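J.: One predicted model, sequence on top.
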Amino acid sequence: MDPILPSPVPVLFGQSLLIGLSIAAPVGQIGLLAIQRTLDHGRPAGLATGLGAAFADAVYGAIGAFGITGLVAWLLSLKLWLGLFGGGFLLWLAWRIATKPVMRSLGGPPPRSTLLRYVAGTFVLTMSNPTTILSFMAVFGALAGRAPSASPWVMVVGVLVGSALWWLILSAGVGWLRDRFDGRWQRAVNLCSAALLAGLGLWQLGHLII
């Protein structure tokens, strides 16, 4: 009797989950924002910040999985304007973080409207980097060639779950450390986050000129 092979759908979901996790894990501008907001307002704020990026990763994953080349070309044609918006937005966030006083919410989670604003803000910030689509297309094109025809949605959900899992882990870990940070340390973290965000914003703007 032939051995029972694993179903391609669960395997594909697991591969896509790992892709989403690996894309979210490197600490960039969204990671810095998630850490800073977790320290300021608690785990829900950090998780909401990360989920905005997770939803954007899922959108990019859908574009790559379904091979929507027309949309890819259109987004890449807007690379300059999206890059200017993303770089300017990062500089604005850096200025806000550096100039605002240390905040420490000890009560319940932020209002739902604030959490939704965090989700929307990081979604737009992540979507302002359309060149990410190219990496998604390369990876998802290879996966789709060995997958069943109904698999694109499996890949999209896998990326979303993997990315969201990372933001859950990060916000939980930073939330655990939050109680061990006093105001002085939190101020130092805010200033470091602002400097790094400003550096990323300037790098993104400078990269458009080169």
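T.: Okay, I see it. Residues are numbered from 1 along each chain as shown.
J.: alpha carbons only for contacts and neighbour counts from here, please
T.: Fine.
J.: Now the most centrally placed residue in the chain: closest residue in space, sequence neighbours ignored.
T.: Per Cα atoms, centre = their mean, the C-alpha nearest to the average position across the chain is that of residue 53, at 2.9 Å. Of all residues not flanking residue 53 in the chain, residue 123 sits nearest, at 5.1 Å (Cα to Cα, 6 or more residues apart in numbering).
J.: Against that first model, consider the following:
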Amino acid sequence: MEYLLRGILIGLLFGLPFGAVGALTVQRTWSSGVKAGLLTGFGSSVADCAYACIGAFGLTLISDFLLRFQGIITALGGVLILAMGLKTMLCPQKELPQEEPLEGGKLFLTSFAIGITNPAAILTFLFAFSYFGISEIAGWINGILLVAGVFLGTYFWWGALSTFTQFVKRRAAKFQLHTMNRIFGGILCAFGISVFIKLFL
């Protein structure tokens, strides 16, 4: 249980909902409800778990490959973020009726793709493990508990962000949906552009 608790703490400290996925979670919660936000956050948490697995189990072959092609993978993520931002900003979505089912797979996959195209996350988790004194993990069970803790810690933030966004939405009825979508679309575009600026610099 010690590894589970450490994983939760790492997820809480390093899984703060900032960045492109955070903006996407807020936008989708605002337009389609808490469930859409939770599905979006779920994709990001799974991506975090994938990188946490690489760090926890010492999968150096995979980590070396991802870090070697980090620029290309990150650029693909930047293109995805920019495309989603432009689509949201230029073609504001209408709010989904209550009876219309959400495209859960699409919500999950897009946020997962954004999260997984950040190979530098491996270094973040390696630093986190070292900071919390997790240099070597004895046994697969402890590794699984650590990764599960990371998932729970990061997903807590997505749940909190989605719930808070829904709370604010109910008290901000004067803001029209298409206006908010344009704002969030602009934020996503800014994140996408910043990815390319970092790559070129």
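T.: That came in fine, so what should we check first? Computed from a predicted model, the values in this text were never measured in an experiment.
J.: Please tell me how far the residue nearest to residue 53 of structure 1 sits from residue 183 of structure 1.
T.: Separation of residue 123 of structure 1 from residue 183 of structure 1 (Cα to Cα, to the nearest Å): 29 Å.
J.: How about residue 17 of structure 1?
T.: According to Cα to Cα, residue 17 of structure 1 stands 37 Å off from residue 183 of structure 1.
J.: Residue 62 of structure 1 now?
T.: Relative to residue 183 of structure 1, and taking Cα to Cα, residue 62 of structure 1 is found at 42 Å.
J.: Repeat that for residue 173 of structure 1.
T.: 19 Å.
J.: Next secondary structure after the longest helix along structure 2?
T.: Across structure 2, the longest stretch assigned as helix under DSSP state H is helix 140-170. Downstream of helix 140-170 of structure 2, the first helix or strand assigned by DSSP states H and E is helix 177-200.
J.: quick check: angle from that next one to helix 140-170?
T.: 140 degrees (axes from the mean of the first three to the mean of the last three Cα atoms, to 10 degrees).
J.: Residue range in structure 1 corresponding to helix 177-200 of structure 2, please.
T.: Aligned using TM-score structural alignment, helix 177-200 of structure 2 spans residues 186-209 in structure 1.
J.: Residue 49 of structure 2 maps to what in structure 1?
T.: So, by TM-score structural alignment, residue 49 of structure 2 is matched to residue 58.
J.: Hmm, that match is touching residue 156, no?
T.: Yes. Using Cα atoms under 8 Å, residue 58 of structure 1 is in contact with residue 156, at 5.5 Å.
J.: check contacts around the residue nearest to residue 53 of structure 1.
T.: Counting by Cα atoms under 8 Å, 6 or more residues apart in numbering, residue 123 of structure 1 makes contact with 51, 52, 53, 54, 55, 56.
J.: wait, which of the residues you listed is closest to residue 163 of structure 1?
T.: residue 54 (5.2 Å; Cα to Cα).
J.: I'd like to know how many residues surround the closest residue to that closest one other than its chain neighbours.
T.: Computed as Cα to Cα, 6+ apart, the closest residue to residue 54 of structure 1 that is not its neighbour in sequence is residue 163, at 5.2 Å. Residue 163 of structure 1 has 29 neighbouring residues, counting by other Cα atoms under 10 Å.
J.: So what does residue 163 of structure 1 match up with in structure 2?
T.: For residue 163 of structure 1, the residue aligned by TM-score structural alignment is residue 154.
J.: Does that match touch residue 9 like I think?
T.: No. Counting by Cα under 8 Å, residue 154 of structure 2 sits too far from residue 9 to count as a contact (9.2 Å).
J.: which SS state does the closest residue to residue 198 of structure 1 other than its chain neighbours fall under?
T.: Nearest residue to residue 198 of structure 1, sequence neighbours excluded (Cα to Cα, 6+ apart): residue 91, at 5.0 Å. Of the three states, residue 91 of structure 1 takes helix according to DSSP: H, G, I helix; E, B strand; the rest coil.
J.: Residue 91 of structure 1 maps to what in structure 2?
T.: Using TM-score structural alignment as the criterion, the counterpart of residue 91 of structure 1 in structure 2 is residue 82.
J.: How much space separates that match from residue 129 of structure 2?
T.: Residue 82 of structure 2 sits 32 Å away from residue 129 of structure 2, going by Cα to Cα.
J.: before we move on, what about residue 136 of structure 2?
T.: According to Cα to Cα, residue 136 of structure 2 and residue 129 of structure 2 sit 9 Å apart.
J.: Neighbour count for the two, which is higher?
T.: A count of neighbours by other Cα under 10 Å puts residue 129 above the other of residue 136 of structure 2 and residue 129, at 21 against 12.
J.: and that one, what does it touch?
T.: So residue 129 of structure 2 contacts 10, 56, 135 (Cα under 8 Å, 6+ apart).
J.: That one and residue 71 of structure 2, how far apart?
T.: 24 Å.
J.: Pretty sure residue 12 of structure 1 sits against residue 156.
T.: No. Judged on Cα under 8 Å, residue 12 of structure 1 makes no contact with residue 156 at a distance of 10.4 Å.
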